[in-house]
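Visitor: sharing a model prediction with you, sequence too.
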Amino acid sequence: MAVYVYAVTLHDHPCRIDGLTGVGSHSPAVRTVSTGVLRAVVSDIDEEIRPKRRDVAAHQAVQDRLMADGTPLPLQFGYTAPDDGAVRQVLEEQEDAYRAALERVQGCAEYNIKASHEQEHLLREILDASPEARRLNEEILSGSPDPRLPLELGQLIAAEVEQRRANAADGLLRSLAPLGREHTLHVPGGEDFLNLSLLVPRDGAAALLDAHAELVRADGAGLSVRLTGPLPPYSFVA
């Protein structure tokens, strides 16, 4: 029977998964497939898996239970293998790579930081700081018929926004990246200008939370910094 694979751990991980049910309409029991060194945490599956809310929650519940006792190597939602034998074969063939990856994340959790500017606040800052932007804005508001003015103002503001976002992202990266063992940047979405993941040792989490609290206190300046974690270290699985 096909199996759904949640994570890989070292054999000495407690894997306290009793009572957990896995993805799929039949809510199968979560169990392990082991070699002498590694364990894969799996459950049986006999259907195509789609990212339904219930199944995504079941996948995350397994990761959370494993994270409570040590750092697993989490697999992305949807990974399946033909049967236990195939899982065991991969564990044996890729043992060195899995051990190196587990050593990389050992004792750590992932934290994600997203940042954005409040748009109206940012626009006011630009108009206050740029005489040229103020001049163009005042001419437009006064009813100037020149059709070039809105375009020139839009281009000027767009360039200023891009530069200010880049500067803010660089500043946050320089202050936050040293708090992690490793970091990786993702493509920001929506209004965000920063999407940063940190691999943070468990004994370093307090320093990151303190740094975030300081940034939250700056929200009045139009900067929003959101922290999510601790999370399984998905971003640091090669």
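Guide: Structure's in. What do you need?
Visitor: please make it C-alpha for all contacts and neighbour counts, starting now.
Guide: OK.
Visitor: and the longest helix seen in the chain, what does it pack against?
Guide: For the chain, the longest helix by residue count, based on DSSP state H, is helix 148-176. Counting by 3 or more CA pairs under 8 Å, 6 or more residues apart in numbering; DSSP states H and E, the packing neighbours recorded for helix 148-176 are helix 119-129, helix 131-141, strand 192-201.
Visitor: second structure for comparison follows:
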Amino acid sequence: MSALTIPAGDTHLHAVDTSGGAPPLVFVNGGFATLRCWDRVMQRLADAHRTVRYDARARGKSGRSADYSFRATVDDVGRVMAATGVERPVLVGWSHGATAAVRYAAQHPGEISGLVLVDGGFPISMFDDAGKQRVRTQFRRLGPLMRLAAFLGRSARMTPTQAADVAIELDEVNGTLEADFATLTCPAAFVLGTGGHSGASAQEMATLRASAATAEQAGRYVSTFTTAPANHVRILAQSPDLIASAIASVVEQTAGTGRLCA
């Protein structure tokens, strides 16, 4: 396992590259998570695949930035791939990272061999003006807790306004994601969570997850692999076996068809 520092505009990204077989896997974190969130999934994979994980801007050991836009997030996927030299990886994204994985694959035809979308990448926008205001209020209230979590290396080193902007822009991008799914010609598999969490009710999460059907209708090679008995926040920790199985399924489909996302 090797650690590396990757230049990214006005900042740098911390990444961990572990040797293993093909195809390589690149993991894209949730919006305020760090690469450590994948630890239990890594244990299930052993050395079956080369794996690349990284901390996004202002998360974990990566530097702060003046740009936390979704476009920068997507561009950073490419920066990590270029710096590590991985070719035709399977992108495994959770939440915010699942949307970034879909957008990257759609914008870079032929570079990605498959997608595993863990309780994210849902092609639906949920926020009206009142909803956006609720998000801003929620992050103001969470500010002290996020600062503590960031100090412990478990959350983003962002202001409440910056964090709210990330969540709001994600919702906006999700509302345009159906067109991205329509372009995919490689396997893309959802792993859905169950129930609500502190940031969204069970009904809100059910509405989000139901839009996976829209993605399946838009993209011929998009499917739902399974529903995990864990909520959005705990899914990586509580259902690593199911996520590893979804990765194996996508890898098998890729090997059988030789398709790349285009």
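Guide: Done, it's in. Everything numeric in this text was worked out from a predicted model, so none of it was measured.
Visitor: got a TM-score for the two of them?
Guide: For these two chains in superposition, a TM-score of 0.25 is obtained (TM-score structural alignment, normalised by the length of the first structure); 106 aligned residues with a CA RMSD of 6.0 Å.
Visitor: before we move on, back to that, compare the helices and strands packed on helix 148-176 of the first structure and report which one is nearest to S34 of the first structure.
Guide: strand 192-201 (26.8 Å; CA to CA).
Visitor: quick one, the closest one and helix 148-176 angle?
Guide: Per axes from the mean of the first three to the mean of the last three CA atoms, to 10 degrees, the angle that strand 192-201 of the first structure makes with helix 148-176 is 10 degrees.
Visitor: which of the residues in the next helix or strand after strand 192-201 of the first structure are buried?
Guide: Counting by DSSP states H and E, the next helix or strand C-terminal to strand 192-201 of the first structure is helix 205-216. For helix 205-216 of the first structure, the neighbour count (16 or more other CA atoms under 10 Å) marks A205, L208, H212, V216 as buried.
Visitor: turn those into a markdown table, including distance to Y6 of the first structure.
Guide: Converted to a markdown table, the buried residues of helix 205-216 of the first structure look like this (distance: CA to CA, whole Å):
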| residue | distance to Y6 of the first structure |
| --- | --- |
| A205 | 25 |
| L208 | 28 |
| H212 | 30 |
| V216 | 34 |
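Visitor: now, which of the residues you listed sits nearest A101 of the first structure?
Guide: Closest to A101 of the first structure, out of all of these and judged by CA to CA, is A205, at 20.9 Å.
Visitor: any idea which of the helices and strands packed on helix 148-176 of the first structure is most buried?
Guide: Greatest average neighbour count among those goes to strand 192-201 (a mean of 23), per mean count of other CA atoms under 10 Å.
Visitor: other SSEs contacting it?
Guide: By 3+ CA pairs under 8 Å, 6+ apart, strand 192-201 of the first structure packs against strand 108-117, helix 148-176, strand 182-185.
Visitor: show me the one of those that comes nearest A133 of the first structure.
Guide: Closest approach to A133 of the first structure among those is made by helix 148-176 (6.1 Å; CA to CA).
Visitor: between the helices and strands packed on strand 192-201 of the first structure, which one is closest to S43 of the first structure.
Guide: So among those, strand 108-117 is nearest, using CA to CA, at 24.0 Å.
Visitor: give me the angle between that closest one and strand 192-201.
Guide: Going by the same axes, to 10 degrees, strand 108-117 of the first structure makes 160 degrees with strand 192-201.
Visitor: packing partners of strand 108-117 of the first structure?
Guide: Packing partners of strand 108-117 of the first structure (3+ CA pairs under 8 Å, 6+ apart): strand 192-201, strand 223-231.
Visitor: can you put the helices and strands packed on strand 192-201 of the first structure in TSV and add distance to R39 of the first structure and mean neighbour count?
Guide: Output for those, formatted as TSV (distance: least, CA to CA, whole Å; neighbours: other CA atoms under 10 Å):
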stretch	distance to R39 of the first structure	mean neighbour count
strand 108-117	19	22
helix 148-176	34	15
strand 182-185	25	16
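Visitor: turn those into CSV, including distance to V225 of the first structure.
Guide: Below are these laid out as CSV (distance: least, CA to CA, whole Å):
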stretch, distance to V225 of the first structure
strand 108-117, 4
helix 148-176, 9
strand 182-185, 15
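Visitor: pull the number of nearby residues for L142 of the second structure.
Guide: 12 (other CA atoms under 10 Å).
Visitor: excluding its backbone neighbours, what's nearest it?
Guide: Sequence neighbours aside, P160 is the residue nearest to L142 of the second structure in space, at 7.6 Å (criterion: CA to CA, 6 or more residues apart in numbering).
Visitor: report the contact partners of that neighbour.
Guide: For P160 of the second structure, the contact set (CA atoms under 8 Å, 6 or more residues apart in numbering) comprises R136, F139, R140, L142, G143.
Visitor: what separates it from G97 of the second structure, distance-wise?
Guide: Taking CA to CA, to the nearest Å as the measure, P160 of the second structure falls 20 Å from G97 of the second structure.
Visitor: what packs against the helix or strand that contains E204 of the second structure?
Guide: Assessed by DSSP H and E, E204 of the second structure sits inside helix 202-210. Of the remaining helices and strands, none touches helix 202-210 of the second structure by 3+ CA pairs under 8 Å, 6+ apart.
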